[in-house]
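Asks: using only what follows, build the 3D model:
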Amino acid sequence: MEIIEECNKRLEELYKFSNEILFLGESILDSRIEDLEKEIGYKLPEDFKYIIKKHNRIILAGTQVYGLSQELKGSSLDMIYKFEHFEAENPMPKFFFPFSPDGQGNHYCLDLSKITDEICHVVFWQWDIEYEDIEDVEVCNDSFIDWIDEVMIDWNLEVYNHDGSEK
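Replies: Predicted coordinates for the structure are as follows:
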């Protein structure tokens, strides 16, 4: 229950932003997430699943969390996963789940190899680095909701007010 409470707190913070800079996708009401888990062979962390089911795609002032839908084509979580693991020049380990781009070809990823208590770290995968040891990949946040706090909310509040005006 604690995870859901934390997720709802983060969502309430996101809801404070104006629709001028915030896009929230529709809810996922079918089994897409569970089907994706079966397809990739990993369970996704509870905080990620809860939030993505509430809002299938989130964009705040250019910072994006991908959604899961055929309508999104190449920007759908399943298609991004396939590309980054099977088609990219420097493929990710299968247990990294890319969920947000930085605009330079790099991704914030869930490290699905280290789920503990239904939560996992967020790492930053740089496409142009050939990692000798996977432990060299930068751990950014302890969880997806911590990532939302820092990257989506805090970093945007450094530049924008909740109404979308620049500071």
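
Asks: CA only for contacts and neighbour counts going forward, please
Replies: Fine.

Asks: can you give me the strands in the protein?
Replies: Per DSSP state E, the chain carries strands over the ranges 22-24, 58-60, 63-65, 96-101, 107-111, 122-125, 138-141.

Asks: contact partners of the last one?
Replies: Residues outside strand 138-141 that contact it (C-alpha atoms under 8 Å, 6 or more residues apart in numbering): 121-125, 147.

Asks: mind listing what's buried in it?
Replies: Under the neighbour-count criterion of 16 or more other C-alpha atoms under 10 Å, strand 138-141 has 139-141 buried.

Asks: second chain to compare with the first, below:
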Amino acid sequence: MKTVEELFSELRKFSPDVAEFNPPAVPSLIQAFEETHGVRLPADYKAALAQSNGFSIMGDEVYGIYGAQTDMPMSLEAVYRREHEEVMVPQFPYLVPFSSDGGGNFYCFDTRFAENNPSCPVVFWVSNYEYTDEDTPEVVYNSFVAFVDEVLISWTLKAFDYEGNER
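Replies: Next comes the predicted model:
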């Protein structure tokens, strides 16, 4: 499995026309998010935030942390609040949506497993489906790194090169 450093080495091969990286996250905002929502974010995601506070490749985005006072609609805080408090089918409290599929569904951290682990499972939340404690969202990746490696890097490189040219 790749490390976060290896992942970002690969991500940074993409042209600035294709990839967008933000400055590193402020560590106190990460801690505040965890305390406010009673979750522990996975270590690999926090290591990625230390590299770039949110990033995107060809429009596929991983959310950054900007604090509760932000009006950024695609911040981790705004999406968490919306998907837990403002929708008809709210997410389970332990899920943290960190990336959208572009169709209103989300890739989420299952933070029940983040404590004392370098990562946690990534599940796919279908926003209009009513999950139960017995019928939970499907685990689609075993880690944040595996998610980024496949969804942002591999899927992009199947259709485009590092400059954004179609294959």
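
Asks: can you give me the TM-score here?
Replies: The TM-score (TM-score structural alignment, normalised by the length of structure 1) is 0.91; 164 aligned residues with a C-alpha RMSD of 1.7 Å.

Asks: one step back: out of the contacts of strand 138-141 of structure 1, what pair is the most spread apart?
Replies: Greatest spatial distance among these (C-alpha to C-alpha): Trp125 and Trp147, at 14.4 Å.

Asks: so those two - more neighbours on which side?
Replies: Set Trp125 of structure 1 next to Trp147 and count neighbours by other C-alpha atoms under 10 Å: Trp125 wins out with 24 against 18.

Asks: measure the more buried one to Ile145 of structure 1 for me?
Replies: Using C-alpha to C-alpha, to the nearest Å, Trp125 of structure 1 is found at 18 Å from Ile145 of structure 1.

Asks: check Glu118 of structure 1 too.
Replies: Noted for Glu118 of structure 1: a distance of 12 Å to Ile145 of structure 1, by C-alpha to C-alpha.

Asks: what about those two, which has more around it?
Replies: Neighbour count, other C-alpha under 10 Å: between Glu118 of structure 1 and Ile145, Ile145 has more, with 23 against 15.

Asks: residue in structure 2 matching the more buried one?
Replies: By TM-score structural alignment, Ile145 of structure 1 lines up with Val145 in structure 2.

Asks: do I have it right that its match meets Glu5?
Replies: No. Contact criterion C-alpha atoms under 8 Å: Val145 of structure 2 and Glu5 do not qualify, at 10.1 Å.

Asks: let me know how buried Asp17 of structure 2 is, in neighbour terms.
Replies: 11.

Asks: do the one 10 residues further on as well
Replies: Using other C-alpha under 10 Å, Pro27 of structure 2 is surrounded by 12 other residues.

Asks: quick check: closest non-adjacent residue to it.
Replies: Among residues not flanking Pro27 of structure 2 along the chain, Ala50 sits closest, at 7.9 Å (C-alpha to C-alpha, 6 or more residues apart in numbering).

Asks: identify the residue of structure 1 aligned to the one you found.
Replies: Checking TM-score structural alignment: Ala50 of structure 2 goes with Lys53.

Asks: that match contacts Ser27, doesn't it?
Replies: Yes. When contacts are counted by C-alpha under 8 Å, Lys53 of structure 1 is listed as touching Ser27 (5.3 Å).

Asks: ok, the two, which is more surrounded?
Replies: Lys53 (21 against 13).

Asks: residues contacting that one?
Replies: With contact taken as C-alpha under 8 Å, 6+ apart, Lys53 of structure 1 is in contact with 27-29, 33.

Asks: now Ile145 of structure 1: how far from Val65 of structure 1?
Replies: With C-alpha to C-alpha as the criterion, Ile145 of structure 1 and Val65 of structure 1 are 12 Å apart.

Asks: including distance to Gly105 of structure 1, could the buried residues of strand 138-141 of structure 1 go into TSV?
Replies: Below are these laid out as TSV (distance: C-alpha to C-alpha, whole Å):
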residue	distance to Gly105 of structure 1
Val139	18
Cys140	17
Asn141	20
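
Asks: count of residues packed around the residue nearest to Asp163 of structure 1 when sequence neighbours are not counted?
Replies: Leaving aside its chain neighbours, Asp163 of structure 1 sits nearest to Ser18 (4.8 Å; criterion: C-alpha to C-alpha, 6+ apart). The burial count assigned to Ser18 of structure 1 is 15, neighbours taken as other C-alpha under 10 Å.

Asks: Ser18 of structure 1 -> structure 2?
Replies: In structure 2, the residue matched to Ser18 of structure 1 (TM-score structural alignment) is Ser15.

Asks: would you agree that match is in contact with Gly164?
Replies: Yes. The criterion here is C-alpha under 8 Å, and Ser15 of structure 2 meets it with Gly164 at 7.3 Å.
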